[in-house]
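sequence and predicted model, in that order:
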Amino acid sequence: MIPELDDGVSRICATYLALADRHAPGLVEGLYLQGSVALGDYRPGVSDIDFVAVTGRQPPAGTVGAIHADLRRSHRRTSFDGLYVGWDDLRRDPAQAAPGPAVHEWRVQPASRFERNLVTWHVLAQAGVAVRGPAAATLGVFTDWPALAEATRRNLVEYWTPWLRGPASGVVGLTPWATAWGALGVVRLRQTLAAGRVTSKTAAVAYALDTYDRRWHRLVNEAARLRLGGARRYRNPWRRRADLIGFLTEVLRG
């Protein structure tokens, strides 16, 4: 078992490494966890496990496919999403890196830009969990806070503002998914900008309750409930959507 990790996370990592070593001995030289595991916000049955595998040579797509096909047979209920990079890739701006192998929802993509971005690199540098290889803090992972902050602000304008005016205001906005995705997604970006580091969804809940007017607390707590469980705050999805739209409007206004 890998220490200091949730048992389920530890088991899937151990299985993955055993499969990688069997299919391609020596290929995976480092395995790091980012995302919710690194940020201390992993929730079994809710969170994905986000990995970065570091290889000393270009991994054949067929080999990557075989590793993850076997892994899925024993851990199909947990998404093990991530990418394959070289050691030097982590020391460079990911925007300049070539596409490479990645796995998303068990689908292997031989040449993808999935998760090859400053958010991943920053989370690794902040708190990456080393399952195999040197501590993440010793890797010299490339970071650029001004560029990440600008990308975060651009995401608010280019993705979330149209999402508010489109899907959130339509039938999609009536779904529980939209409440959790929208409320936590937008406020997490605001908190990231305020904190100067990448933050978690759970931390975003506390930030929202401390930062925004009390009239939005019901909506924020409902978003947290949809992710973590608990008593419902709404019985009327139309009322919930109206509050979602109002809350997003205020957060996006800045």
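Structure received. All of these numbers come straight from a predicted model, not from anything done at the bench. Numbers count the residues shown, from 1 in each chain.

okay, CA-based contacts and neighbour counts for the rest of this
Will do.

ranges for the helices of the protein?
If you assign secondary structure with DSSP state H, the helices in the chain sit at 7-23, 35-38, 61-75, 87-90, 118-127, 145-155, 161-165, 176-195, 201-211, 217-228, 237-253.

find the residue at the geometric middle of the protein.
Ranked by distance to the mean C-alpha position of the chain (C-alpha atoms, centre = their mean), the top residue is residue 35 at 4.3 Å.

measure residue 246 to residue 174 for me?
Going from residue 246 to residue 174 by C-alpha to C-alpha, to the nearest Å gives 14 Å.

more crowded one of the two?
Comparing residue 246 with residue 174 by other C-alpha atoms under 10 Å, the one with more neighbours is residue 174, at 20 against 15.

and the more buried one, how close does it get to residue 243?
Following C-alpha to C-alpha, the distance that separates residue 174 from residue 243 is 11 Å.

what about residue 226, how many residues nearby?
Using other C-alpha under 10 Å, residue 226 is surrounded by 17 other residues.

use this one as the comparison:
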Amino acid sequence: MSEAFLTSLDGSAPGLAHAAHVVGSAALGDHQPGSDLDLVLELSRAPGPDDLAALAAALTPELDLVCLVGGEPGPWGRDGAFHADATHDVTPVLLHQLNRCSTTLRGPRPRFAVTRDEVERYCRRNLVEYWRPLVELVASVTGPGRRDGVLWVAFGPARQWHTIRTGEVVSKSRAAELAAGHWPDLAGELRDLVAARRGEPVELTSAHREAVVALGSRVLASV
């Protein structure tokens, strides 16, 4: 997927992408069938109209794309939609992932200036501003809840919790394993949720939704 994108881009905008890095689940060994691939491009120049057209043409729905121009936000794409304006954030966690746990397809390894304190502050803010409302939303429903929504909220808070504690970025599945070890009363449901994320035929029940709420609430209380 990423190789095809780069080949297409090189054909229509030679020299635009001087470095390319895979981040997210694929770089962390946790990529699942049907998951998006997260690709970060370091551009060699500010993209002109022809460059933007080439990026848009090469983008596929399976690719989440972030472009950096001199380390600053550039064009981006998600779910097959291309955005020429630099409206995405280049977060400390993204820079930390690029430095520590990305797979470089082209160019030199990333060496972005980011500190552990910056990463920790971002994770704490993200937990409060992004994950807390989602945990509260899952808590407000009855029954098992929507499968995709429960699976999305299941792992995010645990990943932030582990990064705050250790500075390490881990996959969703690994975060669930670590949380299960820390809170063993939730271990059975968390392992079921990991299996469901892998596509196994696990029936999610109210107990799984309640475990997601309990985990999110404990993470928020602990940090």
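Okay, I see it. Note that the structure is a prediction, hence the values are computed from the model and not measured.

circling back to that earlier point, would JSON lines of the helices of the first structure with distance to residue 47 of the first structure be doable?
What follows is the helices of the first structure, written out as JSON lines (distance: least, C-alpha to C-alpha, whole Å):
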{"stretch": "helix 7-23", "distance to residue 47 of the first structure": "10"}
{"stretch": "helix 35-38", "distance to residue 47 of the first structure": "7"}
{"stretch": "helix 61-75", "distance to residue 47 of the first structure": "14"}
{"stretch": "helix 87-90", "distance to residue 47 of the first structure": "24"}
{"stretch": "helix 118-127", "distance to residue 47 of the first structure": "16"}
{"stretch": "helix 145-155", "distance to residue 47 of the first structure": "22"}
{"stretch": "helix 161-165", "distance to residue 47 of the first structure": "23"}
{"stretch": "helix 176-195", "distance to residue 47 of the first structure": "13"}
{"stretch": "helix 201-211", "distance to residue 47 of the first structure": "11"}
{"stretch": "helix 217-228", "distance to residue 47 of the first structure": "9"}
{"stretch": "helix 237-253", "distance to residue 47 of the first structure": "23"}
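
so which of those helices is nearest residue 112 of the first structure?
helix 61-75 (11.5 Å; C-alpha to C-alpha).

to which residue of the second structure is residue 204 of the first structure aligned?
When the structures are aligned by TM-score structural alignment, the residue of the second structure matched to residue 204 of the first structure is residue 175.

from residue 183 of the second structure, how far off is that match?
Residue 175 of the second structure sits 12 Å away from residue 183 of the second structure, taking C-alpha to C-alpha as the criterion.

who has more neighbours out of the two?
Using other C-alpha under 10 Å, the more surrounded residue of residue 175 of the second structure and residue 183 is residue 175, with 24 against 13.

test my guess that the more buried one contacts residue 163.
No: with contact defined as C-alpha atoms under 8 Å, residue 175 of the second structure does not reach residue 163; the gap is 9.5 Å.

count the neighbours of residue 10 of the second structure for me.
In terms of burial, residue 10 of the second structure registers 16 neighbours under the definition other C-alpha under 10 Å.

show me the contacts for the equivalent of it over in the first structure.
Counting by TM-score structural alignment, residue 10 of the second structure corresponds to residue 21 in the first structure. Under the criterion of C-alpha atoms under 8 Å, 6 or more residues apart in numbering, the contact list for residue 21 of the first structure reads 27-28.

same question for residue 144 of the second structure.
With C-alpha under 8 Å, 6+ apart, residue 144 of the second structure has these contacts: 204-209.
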